[in-house]
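J.: Quick check, what structure comes out for this input:
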Amino acid sequence: MRVPTSILRRNVLKRGPLQVKPFIISRSFHPSIKRLIDYDPYQILGIDKSADAKQIKKAYYDLVKKYHPDVNKEKDVEKKFHKIQQSYEILRDKEKKSQYDQFGPSAFDENGNANPFGGAGAGGAGGGNPFAGFGGGGFGRASSGGNPFGGMGFDFEDLFREAFAGGRGSAGGRAGGSRAHFVTEHVGDNVEVLKSVPFKDSIFGSKVTINYKVVDSCGTCSGSGLKKGAKKKTCPTCHGSGQTTHVMGGFHMASTCPTCQGTGVSISRADECGTCHGNGVQEVPKSTTIDIPPGISDGSRIRIPGAGDAPLVTKDEYNQVRNGDLIIRVSVQKDPVFKREKNDLVVNQEILMTTAALGGEIVVPTLDGQKIKLKVRPGVQSGRKLIIPEKGVPINRNLDDRGNLDVVLNVKTLVPENPTQTALLEALADAFNDKNANRTDADWRSELEDSLNNEKYEEVDEKDLHPSKLARIGKVLGKFFNFDADKSKRDNEK
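T.: Below you'll find the model as predicted:
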């Protein structure tokens, strides 16, 4: 609601009758009763006396956003907002601030004007104008066509521009040369790429080339989204503030402007870059070569800063853009011989039964490419682990500090393929008094049965220990039918 200046002036003049002084010191008129400010500007702004200009300004902007009459509908909010205005006017000026620090509240009247009788000089800011604290317009909006907040003693567009770092005063530039230049940083998304590497490369490291696609700044307009020589214009929806206000249930709700996405500026269709269509970015293929560190494990991620997507904003002096990161997820291929267990490599080595029994030497491969000859003691059992130091995985990417190579022995049973081999194995069984092994001699079973004292045992074939699904089904059905047959027989007997 707009309050006319004339009404405001009348309200102020009602505070006391004016008297004409018989002699003039510095002004023609003075109120008969000079009311002094009844508050502490530092306390109103919530700052200490040691606060610098930047802290004063920040505190003022925070309070303006909270207690502006167009936003805050609390009772007496205009009076509180007026005190905030006056406190800022006093403390922002070095001379006024010095006067208040020296003389206290007696240095200024209730309108924030210098009091010539309170210790401050007659030439202080304000000049006797009782409306200086209001900026000449009181609360409310100015006449149409101008800045609706011009009468508040500050530029509301400048407030939004500096407080939210998203507003624009003019197309592609500042609204005023003396105003601070705030920059918003935008960060793009990360891009993740899966890269498969051979097992050996994961152990010793290598260089790999990554081909991928990212959203990057347009090469034609260098990310501005504009044709050559064109400029951005103030957003027609939010008028450069970057935000729109909606009234919902009596509350004023602020949200990001849907037209400019909070940037405060827009690009007309006629000024759009022909390559990126005003977006400032486009999808492009890229290729990069990276180092796979030694000892990297499956599923590890390698991050390349700044090699990801660019943010989906156009570049200008108010927007600082930074690309996201490229994240490479490493998938290690399996090796037919070696497998990894933490910092150790494991290889399964088969040895013949005779070697395991008599001892001997075996040749073991390594991932380095060389072969190692190992001596095996007589009677070694299957599953025995032999450890070769410093032939495993590099520890902490250090090729000079490696884990172990574990050689797991797997004893291979001999299977005779001719009568000679069968005879030799039977002789070996006889030599070791193995009466359980098969013999080609027909009398060996009767001798075995005699040695078992004619005890009866249930015979189970090895193939029946792990029957197939079909065999298990057949066995169940067989029991079922046999049961039915026995039942019919009993019924017939009755």
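
J.: from here on, contacts and neighbour counts on C-alpha atoms
T.: Fine.

J.: what's the strand or helix carrying residue 79 packed up against?
T.: Residue 79 belongs to helix 77-92 when elements are defined using DSSP states H and E. Secondary-structure packing of helix 77-92 (3 or more Cα pairs under 8 Å, 6 or more residues apart in numbering; DSSP states H and E): helix 41-45, helix 53-67, helix 94-103.

J.: and it, which residues are buried?
T.: Neighbour-count burial for helix 77-92, counted by 16 or more other Cα atoms under 10 Å, picks out 77-78, 80-92.

J.: can you state the direction angle for it and helix 53-67?
T.: 170 degrees (axes from the mean of the first three to the mean of the last three Cα atoms, to 10 degrees).

J.: now the angle from helix 77-92 to helix 94-103?
T.: 100 degrees.

J.: coming back round to it: spatially, which two of the buried residues of helix 77-92 are the most separated?
T.: In these, two members sit farther apart than any others by Cα to Cα. They are 77 and 92, at 22.1 Å.

J.: What is the neighbour count of the closest residue to residue 92 other than its chain neighbours?
T.: The shortest distance from residue 92 to any non-neighbouring residue, by Cα to Cα, 6 or more residues apart in numbering, is to residue 53 (6.6 Å). For residue 53, the neighbour count with other Cα atoms under 10 Å is 13.

J.: Quick check, residue 53 in contact with residue 94.
T.: No: the pair residue 53 / residue 94 is not scored as a contact, 9.1 Å apart, by Cα atoms under 8 Å.

J.: Roughly how far does residue 404 sit from residue 205?
T.: Distance, residue 404 to residue 205, by Cα to Cα, to the nearest Å: 18 Å.

J.: Residue 473 now?
T.: Distance of residue 473 to residue 205, computed by Cα to Cα: 53 Å.

J.: this one as well, want them side by side:
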Amino acid sequence: MNYKDYYKIMGVDKAASEDEIKTSYRKLARKFHPDVSKEKDAESRFKDINEAYEVLRDKEKRAAYDQLGSNWKAGQSGFTPPPNWQDQFHQGGSNFNGSGQGDFSDFFESLFGSGFSANQHSGRGRHANQNSRKGQDSHTKILIDIQDAYTGATRNFTLRDQGINEHGQTQTNERTLKVKIPKGIKPGQKIRLQKQGGQGAGGSNNGDLYIEVGFNPSPLFSIDGADITTELAIAPWQAALGDKVKIPTPSGEIDLTIPKLISSGSKMRLKGRGLPSKVPGDFFVKLKIVFPKALSTEEETLYQSLKASTTNSNGANTQGYKEKTKS
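T.: So this is what the prediction gives:
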């Protein structure tokens, strides 16, 4: 177990005032809140910030922490508090106030005990409930269709949880949850369902359930961030002469004008037609020229005529044709 430098976590000096600590907490909590943050380690950082604030906001906890912290270096491995450390601050009860966040680290509990959790009472004539503790947060993954992210949707999902029955035996419980899919959600983002996580102890609140969203594989679309790409097969004559076609998108078919003399592998961009968000993604159409498996007599005659019109005895026209196709 490593020592935790709560001042460093909060980004404040050891001499910081209560107002400075509160201001820093609000700023960091907004930045790393799992519901809105895009940081990869947002959830763990958010827990560390809450834990640090729980200590530094309380005069007695802060004084206790400072007394020990001055003798230790942040990050020291194998950290163990001195013998009878907790007795100095827990005899006859405590008036430390829980912040309501719960789910504190082993380091915190080694200093202040395991009773400072979500449902802990203050010391105004009441004793802390040492058996109360907020339930653990749970995590799971679900797959949705890309169309759900385009329009938003509500879906029912069945989850399987491991629990203990009245006889102390492990059993699997199934439950169906109604989940609201927000418009514009991207793969890897999480949806938070409050109080749908692990069961709390001693009448405390359940933990939260974090659902990581992924997309079902699609035969039509590939996704890169907020951008979507589809592949469109076109005939050689469409590539040469241009054409107007209908293409599928997650929100329905739209018209697309293919310009003349376009090459296979070219991408056409439809701005803002990707996944919806504050900055919408783009929709790309990748063109692929496809030849028929066999030519009719008439088609072969036409291709022979095209060949003849682009060649002459010294191959000058053929060279010019090659140069055109390169440009």
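
J.: and which of the buried residues of helix 77-92 of the first structure is nearest to residue 493 of the first structure?
T.: Nearest to residue 493 of the first structure among those, counting by Cα to Cα, is residue 77 at 109.9 Å.

J.: so what corresponds to the closest one in the second structure?
T.: Aligned by TM-score structural alignment, residue 77 of the first structure pairs with nothing in the second structure.

J.: One more: residue 430 of the first structure?
T.: Using TM-score structural alignment, the partner of residue 430 of the first structure in the second structure is residue 308.

J.: what's the helix or strand for that match?
T.: Using DSSP H and E, residue 308 of the second structure sits within helix 297-309.

J.: I'd like the distance between the closest residue to residue 377 of the first structure other than its chain neighbours and residue 411 of the first structure.
T.: Nearest non-adjacent residue to residue 377 of the first structure, counting by Cα to Cα, 6+ apart: residue 359, 4.6 Å away. Using Cα to Cα, we find residue 359 of the first structure at a distance of 12 Å from residue 411 of the first structure.

J.: how about residue 209 of the first structure, what's its partner in the second structure?
T.: Counting by TM-score structural alignment, the partner of residue 209 of the first structure is residue 156.

J.: wait, doesn't that match sit right on residue 181?
T.: No: between residue 156 of the second structure and residue 181 there is no contact under Cα under 8 Å: 10.4 Å.

J.: related to what we said a few turns ago, so for residue 473 and residue 205 of the first structure, which sits in the more crowded spot?
T.: Counted by other Cα under 10 Å, residue 473 of the first structure and residue 205 do not tie: residue 205 has more neighbours, with 20 against 11.

J.: Surely the more buried one touches residue 297?
T.: No: applying Cα under 8 Å, one finds residue 205 of the first structure not in contact with residue 297, separated by 11.0 Å.

J.: which stretches of the stretch 201-350 of the first structure form strands?
T.: Along the stretch 201-350 of the first structure, the stretches classed as strands by DSSP state E, counting those that start in this stretch are 206-217, 233-234, 243-248, 251-256, 265-266, 281-292, 301-304, 319-322, 326-332, 338-341, 344-352.

J.: about what we covered before: neighbour count winner among residue 156 and residue 181 of the second structure?
T.: Taking neighbours as other Cα under 10 Å, residue 156 of the second structure and residue 181 compare with residue 181 leading, 18 against 10.

J.: is it true that the more buried one touches residue 152?
T.: Yes: contact criterion Cα under 8 Å: residue 181 of the second structure and residue 152 qualify, at 5.4 Å.

J.: Enumerate every residue touching the aligned residue in the second structure for residue 293 of the first structure.
T.: Under the alignment (TM-score structural alignment), residue 293 of the first structure pairs with residue 182 of the second structure. Residue 182 of the second structure makes contact with 149, 152, 153 under the criterion Cα atoms under 8 Å, 6 or more residues apart in numbering.

J.: Need those residues in JSON lines (columns: distance to residue 168 of the second structure).
T.: Listed next are the contacts of residue 182 of the second structure as JSON lines, based on distance: Cα to Cα, whole Å:
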{"residue": "149", "distance to residue 168 of the second structure": "42"}
{"residue": "152", "distance to residue 168 of the second structure": "42"}
{"residue": "153", "distance to residue 168 of the second structure": "39"}
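
J.: and in the first structure, which of these remain?
T.: With both residues aligned by TM-score structural alignment, their matches' Cα atoms under 8 Å, the contacts of the contacts of residue 182 of the second structure that the first structure also has are 149, 152, 153.
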